[in-house]
Structure formats: C-alpha cells, structure tokens
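J.: fold the stuff below for me.
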Amino acid sequence: MCQHQPSCPTASSADRESARLVAHHPEQGWSLLCNGVLLFEDTGELLPDGQVIDPHRPAVTAVTAA
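T.: Predicted coordinates for the structure are as follows:
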C-alpha cells in the first residue's frame, strides 16, 4: 500500500503505528495509516488481515496523599 520513500513499516512490523496517516477522524475516534492499520483512540488496532490488537495504554495508578 505504501508509496512513500523510504517505505512506512508494514502492518506486521512492531513499529506499525509510525506509518503515515491517510485519514484522521478524531470525532469518530479512529485513524487509517498508509499500511492499512486502523488505529483507534483507545490505542486498539485493527490490522488489514482482520487481527485485533487490544488497547495498550499504560496502566494508570491512583496516587494517595500521605
């Protein structure tokens, strides 16, 4: 899919999220990357082969006052 030089990472690469944006729809919570990956606002992904990548946000821990 990617026509850029150098080419963007493929959908199966570990760094697939660094591919260029093709479409960005923040009002709907998703973006399409040039490698065919749908990247969702919650950090989940849908790969071109239909594989679902669960959201992978860093865990937030509560801080309590001493």
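J.: going forward, measure contacts between C-alpha atoms and count neighbours the same way
T.: Fine.
J.: excluding sequence neighbours, find me the nearest residue to Leu33.
T.: With C-alpha to C-alpha, 6 or more residues apart in numbering as the criterion, Leu33 has its nearest non-adjacent residue at 4.5 Å, and that residue is Leu21.
J.: where does Leu32 land in three-state SS?
T.: Three-state assignment for Leu32 (DSSP: H, G, I helix; E, B strand; the rest coil): strand.
J.: now the other sequence, so there's something to compare against:
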Amino acid sequence: MCQHQPPCPPADARDREAACLMAFHPEQGWGLLCNGVVLFDDRGELLPDGRSVPSRRPDRREVLGRAA
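T.: I've put the predicted structure just below:
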C-alpha cells in the first residue's frame, strides 16, 4: 500500500504508527496511515486485517499516580 521510499513500517510492525498520514478526519476522531492502519484519537487502532488494538491512553489512576 505504501509508495514511500524508504517504505513506511508495515501494519504488523511494532512502529506502525510511524507511517505517513494519508487521510485525517479530526471531526470524526480518526486518521488513515499509508500502511492501512486506522488511528483513533483515543490512540486505539484498527489494523487492515480487521483486528483492533486497544487504546494505550493511560488509565486515569496512572495519570494521578495512585492505585484505586
């Protein structure tokens, strides 16, 4: 899918979020990378094969620095 040189990381790579942004819809909360990954504004991801990657946004307790 990616036509960049050097190619962007593929969708199954650990650094897949480093791929180039091809479409961005901030009003809807998502963007499409050239490797086919859809990124959501909560940092969750949808991979081209349909698998979802949960948000890596820190839990509120982690931000506050205490356990619940």
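J.: quick check: TM-score for this pair?
T.: TM-score of the superposed chains, computed with TM-score structural alignment, normalised by the length of the first structure, equals 0.89; 63 aligned residues with a C-alpha RMSD of 1.2 Å.
J.: re earlier: settle this for me: the residue nearest to Leu33 of the first structure is touching Ser31, isn't it.
T.: Yes. Between Leu21 of the first structure and Ser31 there is a contact under C-alpha atoms under 8 Å: 7.0 Å.
J.: of those two, who's got more company?
T.: Set Leu21 of the first structure next to Ser31 and count neighbours by other C-alpha atoms under 10 Å: Ser31 wins out with 19 against 16.
J.: which residues touch that one?
T.: For Ser31 of the first structure, the contact set (C-alpha atoms under 8 Å, 6 or more residues apart in numbering) comprises Leu21, Val22, Ala23, His24, His25, Leu38, Leu39, Phe40.
J.: with Ala62 of the first structure as the reference, measure out to the residue nearest to Leu33 of the first structure.
T.: Distance of Leu21 of the first structure to Ala62 of the first structure, given as C-alpha to C-alpha, to the nearest Å: 34 Å.
J.: same deal with Asp54 of the first structure?
T.: 23 Å.
J.: and the two? Which one has more around it.
T.: Higher neighbour count among Asp54 of the first structure and Ala62: Asp54, with 12 against 6, using other C-alpha under 10 Å.
J.: so who does that one touch?
T.: So Asp54 of the first structure contacts Thr43, Gly44, Glu45 (C-alpha under 8 Å, 6+ apart).
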